[in-house]
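Chemist: what follows is a protein structure lacking sequence information:
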């Protein structure tokens, strides 16, 4: 964005533009908020003193008019500084008010308020008329704008006028008292009366002498804007006598119309507000055209009303001219430094700067206050500062010339290399009196030297091919990397080989006839080309960049190249191309998977929908309803199986699945797998043969996961074998492995698909045109689980229609011992009799799910209380006792975890069993439930077996 809002603005505009804002809390001006930009623009264009505190850090901005009220110790360091750090002496007065406005308080205004400030190192009384206003945007109040006027001088003049008025009033009162005394006494001495008159006249002469001899113009207006008093210097400036001036207004005294009209408005304002007013104005009088600074104050009469307006005016022409001269000198010095990089300065014997150096200020942008003393070191680069000062001290101690090179921060904020030289000037006693020095910008020269050194270093150490050859294409320089890249035995061999012979034979004509002529025409060119390895003859792919070398007169005298080996990149590009092909293939498989997933999830939904409709028919028989329930149970289990497979793949891919290993017999795992698939085998009319060795084969494995592996293999065999087929599972020992084979007489697997069947979203049936359902993730899951157990799995088939064989190898356990007993002394799978008539709390924001679960529990003879959010569940738990609480973990208001933690703190539910009921079934979900105080974890949808097992645990089973 533009920074035009910082244009103009006098000295403060220039300082804001020159300042490096990167390190400030606001960042660069281009990124400032619009409200800040607009306020700064307004402030820089205003002639009235204005100050701005912005943001939480109260970063400060102010204009030229306000800068005039600041001393050298404060300005320009205050620009961009934090307000609390800058105005420590005044912060107890102004700080609370600023904080109140930032918090949303109203704008404020103060007239002639005492705010003491540090000036010239001392705390001095200062009176201010000021107001604080909030600056806000859509985000709220962002800053505080201060409009202020330093009325210290006005206040002091007002006090002086008040003192004068008081003395005049005292004089009048004294005269009146004397008159009363004379009237009452009627006989007092005339001598006493004359003494009073003499004293009064003496005071009048005193005041008149003071006002007549003051260099300032003093005057009094009546309420009709006419002069009733003008001191001698004012009459002289007008070129008029008392009688010619008194009683006339400004217009009648020759003031320009605009000037007279302006003073008329100001007199009326003082009368109306009873407050002073200040201004600066030019005037052409007998002293010539001069600049005057004036103040009008009200004169309050005995009745408390304004009876006149008094004023004083001071000639400030010299001050204005001096400021203008300073500004012109600054411009001249800046122009000088732009034309020359020479900076001249002198300092005290210890290196402390006292005398100003405009050239240094113009070069660095430091103010005199920042430069003086040892402030000049702030412009030296931090890395060079310590060495610079140490060298300076050595030169002082030895009385020798100081010469050094260091980086100095230039006006634009860039550090540039400079050469400093300082000569000591000695006193008669041999002590150093002062130093006279120069600082010369050598950045460009040094940069050229550094560039030359970098090139030399590049040529010596670079891994790129760097070489130079004449116009005859004979090399005359090659770096070591060039020799290595082309396999040259020696430097001489490489230099004696013409440039064109460095390239692969098929590319030489292009280099000779097309590329080098283009380099000659355009001065440089770049291409990708193959160089030739001298020993093996293999191509070496290079980015070949060539430049024309010219002599001092600009005539071509040869070629130079800095070229890079991109052989690996070329190989990577080929790999990337292949990866793109693979990715497109994977994306296609993913698309097919999503379509298959939608199909597979709809398949069970259709019979479930039909079963529900059948149950609602009034004439349905109990036999039909029984078949419908059995069918719905099978379809629901199929959906759960699909979802479980998806979750398992996700857990394996994310590394969140953990094996619960134990020493287990292979026969136990096979029995569990067969039990799960027998309904499918029987429904298809298959013949299932199982052959296990007589000796037990012990595995160190997760029995649940291995049973899942064998069940998936048997399920696949059932699905891809036509009805009445043969399926066989056989196991044997081979060395230290258990080998399990699952064979079928099914549709077989094409040879090119034997490996891809284990990839995600791959289905054998797609390769032979027969759709059997499934998501194409079962075998991918099988392979992942087998590999987690340290085993392998392979597929074999004689082809389409020839059946398939899956061979699984798992390492046997090192010791064939029986499994250890459970800690509670029971065997896995034992159930404890269920206690009937239990009080149970069911909480779930899914009303249908909660109602159906309550119906199942009620059918089992239990008393069930329902809740549909966390607050309701917690209220029920506080009000009643329950043996079992089944809580959905994702309820609104309070989650199930929060309710569980609260329940665990209730003494009357100390013996209750807590079960988490959730659709999240990963291991870390179970761990989180355990940490929250749950005893059990049910993954939705929970079946009757899981619910009955949960009820059985009320008699003492532990969290599983």
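Modeler: Sure thing, it's come through. None of the values given here were measured: they were computed from a predicted structure.

Chemist: hey, let's count contacts and neighbours off CA atoms from now on
Modeler: Fine.

Chemist: in whichever strand or helix holds residue 174, which residues are buried?
Modeler: Secondary structure assigned from DSSP states H and E places residue 174 in helix 152-185. Buried positions in helix 152-185, judged by neighbour count with 16 or more other CA atoms under 10 Å: 152, 154-155, 157-158, 161-162, 168, 171, 175, 178, 182.

Chemist: closest to residue 358 out of those?
Modeler: Nearest to residue 358 among these: residue 152, at 32.6 Å, using CA to CA.

Chemist: so how far is residue 127 from that closest one?
Modeler: Separation of residue 152 from residue 127 (CA to CA, to the nearest Å) stands at 5 Å.

Chemist: can you check residue 792 too?
Modeler: Taking CA to CA, one finds residue 792 at 91 Å from residue 127.

Chemist: show me which of those two is the more surrounded one.
Modeler: Legend: neighbour count by other CA atoms under 10 Å for residue 792 and residue 127, higher for residue 127 (21 against 18).

Chemist: so the more buried one touches residue 114, yeah?
Modeler: Yes: Residue 127 is within contact range of residue 114, at 4.4 Å (criterion: CA atoms under 8 Å).

Chemist: mind telling me what element residue 850 is part of?
Modeler: Residue 850 belongs to helix 847-859, assigned by DSSP H and E.

Chemist: what's the host helix or strand of residue 92 in contact with?
Modeler: Assigned by DSSP H and E, residue 92 belongs to helix 91-102. Helix 91-102 is contacted from outside by 84, 107, 115, 132-134, 141-144, using CA atoms under 8 Å, 6 or more residues apart in numbering.

Chemist: okay, now the one to match up with it:
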């Protein structure tokens, strides 16, 4: 038996190598996992070289740390073979797990295979040892070392394909490094050296201890160099992607005529803000902290600062609108949206916001409102002025009615008296019908012009109850037409003006009943479906006459009617419905097939639209 021991310094170095190799492999393995685009094999090869070569280096540094009173050398062929085994089995394990996308089954298959390969590397390296003596092994301890190798390899693959930061990665590398070192020194503990008188190295190339140390050192430095090179290349790739992403982001901001700015966690503007400086002309010293508020319009500054302060405290998205003084001294309207950027702990790191110039849009809206108001006033004035002579015509018609009676008395007995009375009466009926029609048209124009100035009062509406009440009001007409009106019981509620909603659906139900096909039983249904997170689409469908495709675009036009004109009407109902729907923030569409039926889809907001509550107010563009 030969007395043996270990050099503590080299033992510590071997453990350090195992930890370093483990960390490098984990880092490269993470890049394998994160490379969603591009080839993955370079990172697989790098991870295999780092872990396999690192374990090999650790093994032979551990062998150099093994001290005994015998001259030791190493067979070159077996030494190289042990390195090849380490890299090959490690690469195969990483490749298999990558192919299986890091799932548990793939790791449980590749881990044990990799562990057996690493154990094979260790005992191949032990077999390369040449000394004047014999090596024997304790099989139970060998089994323990293999178990440690399998466990370490499985843990290495599992950790390499998990999400983790630098500190977690370092802790994992330490755990795995100590496990690999434990496997090695457990395998060394299984070996017993018995001295003999001579050692024969005939016919083989051997490495002396000093040469082995040089080769191990070279391998270690090669691993370090390749790891640094891989990290450097990947860092360049990441930097290029970041630059490209930043360029796209800035281009997107410019495309929407926006200005990007950042504030610290407390909501103060700090650092260089070239975008803000470009639009306001403020220097860094002027806009620092809350100095940016000096560029906000005096009428808007108080609300802007207060809402910003409240948003920062509440940690929510900031949405606002105000006027900002430009570099040339003019005031421009900006819509603002800012979001908090959180760190890994969930704390606010900074605020990133965008000012979007909406001056032209607000000016266009003001011009449009002024034009609409002018049109409404003009319609009102014209309708009012037309009604005055119409009243005179109606008055003179009444006088002619009285004159007709006098003429009948005066012409009594005249042979043409009956004919003249009939002609006179027919002419009067034509005049009265024309006057009544003109009165209805003027009333319709006045009604539509008033809708633009109408104020709505939103309230919670149980749509099933509201529409059922409308259907009950139409029951007599529906029964007379032999029709059923079916209202779904699960209609969602909305917040809107009750009268406007009743007028919209009352008109649609009335039209559906009015234009049913007499050749088949009528069926009218009202259903609803979701139209996004903020809207509900109510559908009024019938199996009536339907509307010809050529008339689809004209049904909402004022005074326009389509199809057979056998029902009374002036062609203002659907125009009125469309005006009401738009006034409360919704939209209406129609689908119809001639001879089969018609469906009107009315999409209304779940909550009352601000623009519909008061047409004089504009809805902020920066609304969430």
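Modeler: Looks like it arrived, so ask away. Treat the numbers as computed from the prediction; the structure is a model and nothing was measured.

Chemist: tm score of chain vs chain?
Modeler: Put the two chains on top of each other and the TM-score (TM-score structural alignment, normalised by the length of structure 2) is 0.25; 214 aligned residues with a CA RMSD of 6.2 Å.

Chemist: picking up where we left off before, please pick the buried ones from the contacts of helix 91-102 of structure 1.
Modeler: 84, 115, 132-134, 141-144.

Chemist: related to what we said a few turns ago, ok and the next helix or strand after the helix holding residue 850 of structure 1 relative to helix 847-859, angle-wise?
Modeler: Going down the chain from helix 847-859 of structure 1, the next helix or strand is strand 863-867, by DSSP H and E. Orientation check (axes from the mean of the first three to the mean of the last three CA atoms, to 10 degrees): strand 863-867 of structure 1 against helix 847-859 gives 170 degrees.

Chemist: downstream of strand 863-867 of structure 1, the next helix or strand is which one?
Modeler: helix 870-879.

Chemist: tell me the angle of the helix or strand following that following helix relative to strand 863-867?
Modeler: For helix 870-879 of structure 1, the succeeding helix or strand toward the C-terminus, using DSSP H and E, is strand 884-888. Interaxial angle, strand 884-888 of structure 1 versus strand 863-867 (the same axes, to 10 degrees): 30 degrees.

Chemist: what's the angle between strand 884-888 of structure 1 and helix 870-879?
Modeler: Using the same axes, to 10 degrees: strand 884-888 of structure 1 against helix 870-879 is 170 degrees.

Chemist: following strand 884-888 of structure 1, which helix or strand shows up next?
Modeler: Next along the chain from strand 884-888 of structure 1, counting by DSSP H and E, comes helix 896-903.

Chemist: tell me the helices and strands packed up against the helix or strand immediately after that following helix in the chain.
Modeler: Counting by DSSP H and E, the next helix or strand C-terminal to helix 896-903 of structure 1 is strand 913-918. The contact analysis (3 or more CA pairs under 8 Å, 6 or more residues apart in numbering; DSSP states H and E) places strand 913-918 of structure 1 against strand 884-888, strand 936-939.

Chemist: which SS class is residue 589 of structure 2?
Modeler: strand (DSSP: H, G, I helix; E, B strand; the rest coil).

Chemist: mind listing the helices for the stretch 501-650 of structure 1?
Modeler: If DSSP state H, counting those that start in this stretch is used as the criterion, the helices of the stretch 501-650 of structure 1 fall at 508-510, 516-522, 567-616, 622-654.

Chemist: would you mark the buried spots in the second one?
Modeler: Buried residues in helix 516-522 of structure 1, counted by 16+ other CA under 10 Å: 516, 519-520.

Chemist: reformat those residues as CSV; add distance to residue 91 of structure 1.
Modeler: Shown next, in CSV, are the buried residues of helix 516-522 of structure 1 (distance: CA to CA, whole Å):
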residue, distance to residue 91 of structure 1
516, 74
519, 70
520, 72
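
Chemist: quick check: next helix or strand after the strand or helix carrying residue 89 of structure 2?
Modeler: Using DSSP H and E, the element containing residue 89 of structure 2 is helix 76-99. Note on helix 76-99 of structure 2: by DSSP H and E, the next helix or strand toward the C-terminus is helix 104-127.

Chemist: for that next one, packing partners?
Modeler: helix 41-65, helix 76-99, helix 139-160, helix 166-189.

Chemist: angle of it against helix 139-160?
Modeler: 130 degrees.

Chemist: can you give the distance of helix 104-127 of structure 2 from its chain's centre?
Modeler: Relative to its parent chain, helix 104-127 of structure 2 has a centroid offset of 44 Å by CA atoms, centre = their mean, to the nearest Å.

Chemist: show me what the next helix or strand after that helix is packed against.
Modeler: Using DSSP H and E, the helix or strand that follows helix 104-127 of structure 2 in sequence is strand 129-130. Strand 129-130 of structure 2 sits against strand 73-75, with contacts defined as 3+ CA pairs under 8 Å, 6+ apart.

Chemist: could you redo the last one with a cut-off of 10 Å?
Modeler: Strand 129-130 of structure 2 is packed against strand 73-75, helix 76-99, strand 206-208, with contacts defined by 3 or more CA pairs under 10 Å, 6 or more residues apart in numbering; DSSP states H and E.

Chemist: just the buried positions in the helix or strand following it, please.
Modeler: Using DSSP H and E, the next helix or strand after strand 129-130 of structure 2 towards the C-terminus is strand 133-137. For strand 133-137 of structure 2, burial by neighbour count (16+ other CA under 10 Å) applies to residue 133.
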